[in-house]
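Colleague: Quick one, fold the following:
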Amino acid sequence: MRVLVTGGAGYIGSHTVVQLVAAGHQPVVVDSFVNSRPSVIARLEELTGEQIETHSFDLRDADKTSALFAEGGFDAVIHFAGLKAVGESSQIPLEYYDNNLGTTFSLMRAMEHHGVRRLVFSSSATVYGETETVPMPEDLPTSATNPYGWTKVMQEQILRDVAATGAAQVALLRYFNPVGAHPSGRIGEDPQGVPNNLMPFIAQVAVGRRERLQVFGDDYPTPDGTPLRDYIHVEDLAAGHVAALQYLDAHPDVAVREWNLGTGHGTSVLEMIAAFEAGSGREVPYDVVSRRPGDLAAVYADPSRAETELGWRAERTIEQMCADTWRWQSGNPQGYPG
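Modeller: So this is what the prediction gives:
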């Protein structure tokens, strides 16, 4: 299939592009490069041995989006494009709503106009809000605790409504905590500014870009007092997108379906630090500080639906996640070149 990958130069998108090529598909990237680097594309071409058709513009530009579809001949879309920093979303909520909803409106109009039905959407476990149910199944009610999370909840509903008209087939992929990097060390997570997530912060401390890590609370009702999260290797996550795409192709009567992508297992902050130190041979100094408002003690998936219906399972271990992250970070201490 010829697949448009929005946000295809980003962290998860770039890894998915590589796996799409490996599965025999032809990915086409569109990215505004607001949160990614153009130099990613050359590395994707290096890894795949293929030229990656790339378009650089903001999907909110409806005319450019429609023109891309008019010429594209796309069979499907995987939609990653969007702003994604939880903390930042509370500071600039209008920008998050405008960007994340606006890109989806423009994209869906172009898809409908040009007869492209299959869509795999990058959703998030943030749609489960403050629920304390673990493991988390897909039939939990959705809610959110921040504007970023609400944009995901809203986009899911928009896509369900469009799918109900018969205009689209939609896979909603709710994933938990993506980490790791391609085993080559050529592509990986390169957050702009201060990392919002644990693993890239640990990696930047280990490589010397940052002095110390802050651990937000050690008094949770967990084995070591630090929160448990479901960390999933980005390579497993990318494979989940390819599997969802293939599912939609094989089940044309399915209008919309949600799948969790996670391991089903919680790893604590201190366990992750210890695993990274073992994998990198570097010390990761840290300070325990007070809890962050809204942080739950444990968040991890029930991935059984994806295992049953998609034939997909997260296979890589925490040790592999840490080793691949360190290979990427140590080889690219400042991230991608300008």
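
Colleague: Going by C-alpha atoms from here, please, whenever you check contacts or count neighbours.
Modeller: Noted.

Colleague: any idea how far Ala243 is from Ala171?
Modeller: 10 Å (Cα to Cα, to the nearest Å).

Colleague: The two: which has the busier surroundings?
Modeller: Comparing Ala171 with Ala243 by other Cα atoms under 10 Å, the one with more neighbours is Ala171, at 27 against 19.

Colleague: which stretch of helix or strand covers the more buried one?
Modeller: Following DSSP states H and E, one finds Ala171 within strand 169-175.

Colleague: Return the list of helices and strands in contact with that strand.
Modeller: In terms of contacts (3 or more Cα pairs under 8 Å, 6 or more residues apart in numbering; DSSP states H and E), strand 169-175 is packed against strand 118-124, helix 147-164, helix 234-250, strand 256-261.

Colleague: roughly how far is it from the heart of the chain?
Modeller: Relative to its chain's centre, strand 169-175 lies at 12 Å (Cα atoms, centre = their mean, to the nearest Å).

Colleague: tilt between it and helix 147-164?
Modeller: If you take axes from the mean of the first three to the mean of the last three Cα atoms, to 10 degrees, strand 169-175 sits at 160 degrees to helix 147-164.

Colleague: what sits up against strand 169-175?
Modeller: Contact with strand 169-175 is made by 117-125, 127, 156, 159-160, 163, 237, 241, 244-245, 248, 252, 254-262, as judged by Cα atoms under 8 Å, 6 or more residues apart in numbering.

Colleague: how about that strand: buried residues?
Modeller: Buried residues in strand 169-175, counting neighbours by 16 or more other Cα atoms under 10 Å, are found at 169-175.

Colleague: same check, this time on stretch 86-102
Modeller: For stretch 86-102, burial by neighbour count (16+ other Cα under 10 Å) applies to 86, 88-89, 93, 96-97, 99-102.

Colleague: Ala164 against Arg257, yeah?
Modeller: No - in this structure, Ala164 is not within contact of Arg257 by Cα atoms under 8 Å, at 11.6 Å.

Colleague: Going along the chain, name the helices of the chain.
Modeller: Along the chain, counting by DSSP state H, helices occupy 11-22, 39-48, 62-72, 86-91, 93-114, 147-164, 198-207, 234-250, 269-280, 304-309, 318-331.

Colleague: what comes up buried for the third one?
Modeller: By that I understand helix 62-72. Buried residues in helix 62-72, counted by 16+ other Cα under 10 Å: 62, 64-66, 68-69.

Colleague: Can you tell me which of those residues is closest to Ala76?
Modeller: Phe69 (10.8 Å; Cα to Cα).

Colleague: Let me see the contact set for the closest one.
Modeller: By Cα under 8 Å, 6+ apart, the contact list for Phe69 reads 110-111, 114.

Colleague: Gln155 - nearest residue in space that isn't next to it in sequence?
Modeller: Leu101 (6.6 Å; Cα to Cα, 6 or more residues apart in numbering).

Colleague: and this one, so I can compare the two:
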Amino acid sequence: MRVLVTGGAGYIGSHTLLELMAQGHEVCVLDNYSNATPQVLTRVRALSNGELGDVTGDVRDASTLDNLMQDFRPDAVIHFAGLKAVGESARKPLAYYDVNISGTLALLNAMSRAGCNKIVFSSSATVYGEPRYLPYDETHPTNPMSVYGRTKLMAEQILTDWAAADAPRGAVLLRYFNPVGAHASGDLGEDPRDIPNNLMPFIAQVAVGKRDALAVFGDDYDTPDGTGLRDYIHVVDLARAHVAALDYAQRHTGARPFNIGTGQNYSVFDMVKAFERASGRKIPTQVTSRRPGDVAAMLADASRANAEMGWQATHDLNDMAASTWAWQSKNPDGYGADS
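Modeller: Below is the predicted model of the structure:
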């Protein structure tokens, strides 16, 4: 199958490229490298020993999309391209609506013009908001607490309406919980620019001495140790979920959401301890105020993905910590040294 991957040079996208190529799919990446580097694709090619098409461009650019659709003629699209930081979305709401909503609209319009009817969408568990019950299942009410979450939910609705408007269309909406970890080679991993928004890369940067201490955003939640509980999922498991979703999309029409998580949650201090075990290094912490939009606990019910897509997570917390340390210790400056 020919698969167009928007934002494919990013953290989750790059790991998904390897899984797609391992399954024999022909892949082309569209990325504007606003939060990535072309060096990622060089490493993907080396790890896969395969061919990978790539186009530099913005997912909002209709002419770029039309030319790509005409040249590559994808059978399906995996849509990662977007902005993804909860805190930043509160400061830059218009940028988030522009990229995440306008980009999705432009992509779907181009797909419609080209007759491409299948898409897998990178959504988020933030669409649920404050839990009414845990674990979240896909029927849990949606009430996102951040601009970022609202853009994801809006995009889901757009995709749902697009899929319903024409019988051959299918959209799989993957609601990620908290991706962490890295490729087993240590050559691909999460490389945030500036101060990390996510927990694990922040811990990893403390471990290699790039940062003095981990900022813990609140220790007064109603949880066992006062810090937020999250369902962390290994990025390779998440990447494999996209391959499973692609297979599902080929067999189904309409739109369908799936939770992608493990059904186990851990606190901030649980993650710190796991990383200390993996790295053999002490991780200093500094408690600060809560972040707007954060909830006390998140936990996935991923039974639908298992039953309908045949997918389940296989990596545990130790794998997540060990692979992150392998990546960060091998690449203390991320991709910076090669960019």
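
Colleague: Let me see the TM-score of these two.
Modeller: Scored against TM-score structural alignment, normalised by the length of structure 1, the superposed chains reach a TM-score of 0.97; 336 aligned residues with a Cα RMSD of 1.1 Å.

Colleague: that older thread, output the buried residues of stretch 86-102 of structure 1 in TSV; the columns should cover distance to Pro303 of structure 1.
Modeller: Output for those, formatted as TSV (distance: Cα to Cα, whole Å):
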residue	distance to Pro303 of structure 1
Val86	24
Glu88	29
Ser89	28
Pro93	31
Tyr96	29
Tyr97	29
Asn99	30
Asn100	26
Leu101	27
Gly102	30
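
Colleague: Thr16 of structure 2 touches Arg240, doesn't it?
Modeller: Yes - with contact defined as Cα under 8 Å, Thr16 of structure 2 reaches Arg240; the gap is 6.9 Å.

Colleague: These two - which one has more neighbours?
Modeller: Between Thr16 of structure 2 and Arg240, counting by other Cα under 10 Å, Thr16 is the more crowded of the two (26 against 20).

Colleague: Please report the distance of the more buried one from Pro141 of structure 2.
Modeller: Look at Thr16 of structure 2 and Pro141 of structure 2: by Cα to Cα, they are 29 Å apart.

Colleague: repeat for Ala164 of structure 2
Modeller: Separation of Ala164 of structure 2 from Pro141 of structure 2 (Cα to Cα): 21 Å.

Colleague: wait, Trp186 of structure 1 sits on Ala42?
Modeller: Careful, residue 186 of structure 1 is Arg and not Trp. No - using Cα under 8 Å, Arg186 of structure 1 is not in contact with Ala42; the gap is 10.2 Å.

Colleague: These two: which is more packed in?
Modeller: Neighbour tally, Arg186 of structure 1 and Ala42, criterion other Cα under 10 Å: the higher count belongs to Arg186, 18 against 13.

Colleague: Please name the residues that touch that one.
Modeller: 43, 328.

Colleague: Next one: it relative to Ser56 of structure 1, how far apart?
Modeller: On the measure of Cα to Cα, Arg186 of structure 1 and Ser56 of structure 1 end up 22 Å apart.

Colleague: picking up where we left off before, turn the contacts of Phe69 of structure 1 into a markdown table, columns for neighbour count and distance to Val77 of structure 1.
Modeller: As requested, those are exported to a markdown table (neighbours: other Cα atoms under 10 Å; distance: Cα to Cα, whole Å):
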| residue | neighbour count | distance to Val77 of structure 1 |
| --- | --- | --- |
| Ala110 | 21 | 11 |
| Met111 | 24 | 9 |
| His114 | 17 | 12 |
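
Colleague: JSON lines for the residues you listed, including distance to Leu20 of structure 1?
Modeller: What follows is these, written out as JSON lines (distance: Cα to Cα, whole Å):
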{"residue": "Ala110", "distance to Leu20 of structure 1": "22"}
{"residue": "Met111", "distance to Leu20 of structure 1": "20"}
{"residue": "His114", "distance to Leu20 of structure 1": "22"}
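
Colleague: and the residue lying closest to Pro131 of structure 2 once chain neighbours are set aside, what is it in contact with?
Modeller: Spatial nearest neighbour of Pro131 of structure 2, chain neighbours left out: Met298 (7.4 Å); criterion: Cα to Cα, 6+ apart. Under the criterion of Cα under 8 Å, 6+ apart, the neighbours of Met298 of structure 2 are 131, 134-136, 177, 229-231, 265.

Colleague: What of Lys84 of structure 2?
Modeller: Tyr148.

Colleague: what's the counterpart of it in structure 1?
Modeller: Aligning on TM-score structural alignment places Lys84 of structure 2 opposite Lys84 in structure 1.

Colleague: Same question for Arg60 of structure 2.
Modeller: The equivalent of Arg60 of structure 2 in structure 1 is Arg60 (alignment by TM-score structural alignment).

Colleague: Is that match in contact with Ser106, as I believe?
Modeller: Yes - if you go by Cα under 8 Å, Arg60 of structure 1 and Ser106 touch, sitting 5.7 Å apart.

Colleague: what residues are shared contacts of those two?
Modeller: Shared contacts of Arg60 of structure 1 and Ser106 (Cα under 8 Å, 6+ apart): none.

Colleague: and stretch 308-325 of structure 1, which residues are buried?
Modeller: So for stretch 308-325 of structure 1, counting by 16+ other Cα under 10 Å, buried means 310, 312-314, 318-325.

Colleague: again, but for stretch 128-138 of structure 2
Modeller: Neighbour-count burial for stretch 128-138 of structure 2 flags 128-131, 135-138 (criterion: 16+ other Cα under 10 Å).

Colleague: can I get those residues in a markdown table with distance to Glu51 of structure 2?
Modeller: Output for the buried residues of stretch 128-138 of structure 2, formatted as a markdown table (distance: Cα to Cα, whole Å):
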| residue | distance to Glu51 of structure 2 |
| --- | --- |
| Tyr128 | 38 |
| Gly129 | 40 |
| Glu130 | 44 |
| Pro131 | 44 |
| Pro135 | 41 |
| Tyr136 | 39 |
| Asp137 | 38 |
| Glu138 | 37 |
